[in-house]
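1. give me the fold of what follows.
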Amino acid sequence: MKILIVEDEPDLRDTISASLLKEKFLVEVAADFHSAMDKINDYDYDCILLDIMLPGGTGLDLLRELKRLHRNDSVLIISAIDSLDDKVTGLELGADDYLTKPFHLAELNARIKSVIRRKQTQGELSVILGNVILYPDRREVSVNNTPLTLNRKEFDLLYYFVVNPNRVINKMSLAESVWGDNIDQADSLDFIYSQVKNLRKKLKQVGATIEVTAVYGFGYKLTEI
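-> The predicted model follows:
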């Protein structure tokens, strides 16, 4: 799952990033309004952590842009401004939650998982498709109630497929979901091919009732068999 941290305070930004990386999130950062908009225009995120006071604009301005673009990214506002008006405005503009600084990292991690769960899995602790169950919080998968061992990239790809069933997904979108900002640092499309190939093989071996099929010249699609 991919997180964007929009925070202009370097120490806090680095601390949050390190904490989320330990939780196995893919993390990207932006220090001001304009760099945040550049990233939002280029990528989709499972959750955006958004400070209100930013160089070049405000978090509320960014929320307005997200609303104008009809984006569905989960948004958690993190702000030192404990203002009722800002909270109400942020929530009305589409933010999913509001956390006042200072906060404990454990609470932040719990809030992130909660807003992602509410948005993508209708509040459930698991995602079910066919006889496959994913537990995003624990990064675990089972097929017919039997655990399926996947590496980190395979899990990220399967999760992306399962929350986008029956949708043709191009290879670049898959690569971005796995690498984000670091997409140019690897032969990502070749790696995606090999990881999808391994994932398809593992699902077939355990009798999963879902399969990833190739869409010639474009990408892949996950369907129930």
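2. contacts, neighbours, all on C-alpha from now
-> Noted.
3. so who does the residue most central in space within the chain touch?
-> Against the mean C-alpha coordinate of the chain, by C-alpha atoms, centre = their mean, the closest residue is residue 46 at 2.7 Å. Residue 46 makes contacts with 1-3, 73-74, 116, as judged by C-alpha atoms under 8 Å, 6 or more residues apart in numbering.
4. now do the strands in the protein.
-> 2-6, 26-30, 47-50, 53-54, 57-58, 74-79, 97-100, 127-129, 132-135, 140-143, 146-148, 169-170, 210-215, 219-224 (DSSP state E).
5. mean neighbour count added to the ones you listed, as JSON lines?
-> Converted to JSON lines, the strands of the chain look like this (neighbours: other C-alpha atoms under 10 Å):
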{"stretch": "strand 2-6", "mean neighbour count": "23"}
{"stretch": "strand 26-30", "mean neighbour count": "20"}
{"stretch": "strand 47-50", "mean neighbour count": "25"}
{"stretch": "strand 53-54", "mean neighbour count": "20"}
{"stretch": "strand 57-58", "mean neighbour count": "14"}
{"stretch": "strand 74-79", "mean neighbour count": "24"}
{"stretch": "strand 97-100", "mean neighbour count": "18"}
{"stretch": "strand 127-129", "mean neighbour count": "17"}
{"stretch": "strand 132-135", "mean neighbour count": "20"}
{"stretch": "strand 140-143", "mean neighbour count": "18"}
{"stretch": "strand 146-148", "mean neighbour count": "14"}
{"stretch": "strand 169-170", "mean neighbour count": "17"}
{"stretch": "strand 210-215", "mean neighbour count": "17"}
{"stretch": "strand 219-224", "mean neighbour count": "18"}
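6. can I get those strands in JSON lines including distance to residue 200?
-> Output for those, formatted as JSON lines (distance: least, C-alpha to C-alpha, whole Å):
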{"stretch": "strand 2-6", "distance to residue 200": "23"}
{"stretch": "strand 26-30", "distance to residue 200": "23"}
{"stretch": "strand 47-50", "distance to residue 200": "27"}
{"stretch": "strand 53-54", "distance to residue 200": "44"}
{"stretch": "strand 57-58", "distance to residue 200": "44"}
{"stretch": "strand 74-79", "distance to residue 200": "29"}
{"stretch": "strand 97-100", "distance to residue 200": "36"}
{"stretch": "strand 127-129", "distance to residue 200": "15"}
{"stretch": "strand 132-135", "distance to residue 200": "13"}
{"stretch": "strand 140-143", "distance to residue 200": "13"}
{"stretch": "strand 146-148", "distance to residue 200": "12"}
{"stretch": "strand 169-170", "distance to residue 200": "15"}
{"stretch": "strand 210-215", "distance to residue 200": "6"}
{"stretch": "strand 219-224", "distance to residue 200": "10"}
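7. here's the other one to compare against:
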Amino acid sequence: MKILIVEDEPELLKSIKTYLSQNNFLCDIADNIREARDRILDSEYDCVILDITFPVGSGFEILRKIKEIKKNCGVLIISAKDSLDDKLLGLELGADDYMTKPFHLPELAARLHAINRRRNFEGNDLLIVDKLVVNVQDKYVKTDTGNIELTRKEFDLLLYFISNKNKVVTKQSIIDYLWGDQADMTDNYDLIYVHIKNLRKKLIDKGCPDYISAVYGMGYRFSVKTQVPGI
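-> Model prediction:
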């Protein structure tokens, strides 16, 4: 899951990023409103962790910008203010959840997973996508012929395709999603080709159709006819 952390307390920002990175989140950071706005405009995120109190500006500005440009990302507000008015305003502006500081980092991660499931997978940990059974929480994929052993990047890539099923996604959006702040180090698309080639082969070897097709000059499309949520 790709996350943007918007927080101006250096130690808290470091703690959140370190913990989430160790638990398989891909994290970008911003310690001021201007940088947060730029990142929101330039990149795609599954969720934004958003403080609302800054020396200059307010986190509510970021919420309004997300709503204005219709970004499809979750928002989890973190704030030292336990104010009902702030909570109500945040939810009214489109936030998905609100946590009051201090909080436990495992709970923060659990709430991020819950937001992602609600927004992208109708709240389900288990997805049935044509011939695929995908467990979002436990990170495994199988078909009726057995488990499909995927690397972490291949699993993340598959989830990205599923959450954008039947849509064209660009090569650059895939790079940004999989590598985040390290995307600038990826100066060609060779890694994308390798990951997609390996993912396609593993799916086909387990009896799946060739879901992934190249769209000339644009990117790739993951095409499926059915998606039935699991229970």
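8. just give the TM-score of the two.
-> The TM-score (TM-score structural alignment, normalised by the length of structure 1) is 0.96; 225 aligned residues with a C-alpha RMSD of 1.4 Å.
9. about what we covered before: from the contacts of residue 46 of structure 1, which is closest to residue 103 of structure 1?
-> residue 3 (17.9 Å; C-alpha to C-alpha).
10. any idea how far the equivalent of that closest one over in structure 2 is from residue 176 of structure 2?
-> Using TM-score structural alignment, the partner of residue 3 of structure 1 in structure 2 is residue 3. Using C-alpha to C-alpha, to the nearest Å, one gets 11 Å for the distance from residue 3 of structure 2 to residue 176 of structure 2.
11. what are the ranges of the helices in structure 2?
-> 10-22, 33-42, 59-68, 84-92, 105-121, 152-163, 171-179, 190-205 (DSSP state H).
12. could you dump those into a markdown table with distance to residue 134 of structure 2 and mean neighbour count added?
-> Listed next are the helices of structure 2 as a markdown table, based on distance: least, C-alpha to C-alpha, whole Å; neighbours: other C-alpha atoms under 10 Å:
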| stretch | distance to residue 134 of structure 2 | mean neighbour count |
| --- | --- | --- |
| helix 10-22 | 22 | 14 |
| helix 33-42 | 29 | 16 |
| helix 59-68 | 29 | 18 |
| helix 84-92 | 30 | 14 |
| helix 105-121 | 11 | 17 |
| helix 152-163 | 9 | 18 |
| helix 171-179 | 19 | 19 |
| helix 190-205 | 12 | 15 |
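13. take those helices and write them to TSV, including distance to residue 53 of structure 2.
-> As requested, the helices of structure 2 are exported to TSV (distance: least, C-alpha to C-alpha, whole Å):
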stretch	distance to residue 53 of structure 2
helix 10-22	14
helix 33-42	10
helix 59-68	6
helix 84-92	11
helix 105-121	18
helix 152-163	32
helix 171-179	28
helix 190-205	38
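14. among those, which comes closest to residue 132 of structure 2?
-> helix 190-205 (8.7 Å).
15. the closest one vs structure 1, mean deviation?
-> Compared with structure 1 after fitting, helix 190-205 of structure 2 deviates on average by 0.6 Å (mean C-alpha distance after the TM-score superposition for structure 1).
16. quick check: the closest residue to residue 52 of structure 1 other than its chain neighbours vs residue 127 of structure 1, distance?
-> Spatially, and ignoring its direct neighbours in sequence, residue 52 of structure 1 is nearest to residue 59 (4.0 Å; C-alpha to C-alpha, 6 or more residues apart in numbering). Distance, residue 59 of structure 1 to residue 127 of structure 1, using C-alpha to C-alpha: 31 Å.
17. one step back: relative to residue 82 of structure 1, how far out is the residue nearest to the centre of structure 1?
-> Counting by C-alpha to C-alpha - residue 46 of structure 1 and residue 82 of structure 1 are separated by 25 Å.
18. just give me the match in structure 2 for residue 128 of structure 1.
-> Using TM-score structural alignment, the partner of residue 128 of structure 1 in structure 2 is residue 128.
19. residue 228 is in contact with its match, correct?
-> Yes: under the criterion of C-alpha atoms under 8 Å, residue 128 of structure 2 makes contact with residue 228 at 5.2 Å.
20. between these two, which contacts overlap?
-> Joint contacts of residue 128 of structure 2 and residue 228 (C-alpha under 8 Å, 6+ apart) do not exist.
21. neighbours of residue 206 of structure 1, how many?
-> 14 (other C-alpha atoms under 10 Å).
22. mind listing what the closest residue to residue 165 of structure 2 other than its chain neighbours touches?
-> Spatial nearest neighbour of residue 165 of structure 2, chain neighbours left out: residue 222 (5.2 Å); criterion: C-alpha to C-alpha, 6+ apart. Taking C-alpha under 8 Å, 6+ apart, we find residue 222 of structure 2 in contact with 161-162, 164-168, 211-213.
23. mind running it again at 10 Å?
-> 158, 160-169, 210-214 (C-alpha atoms under 10 Å, 6 or more residues apart in numbering).
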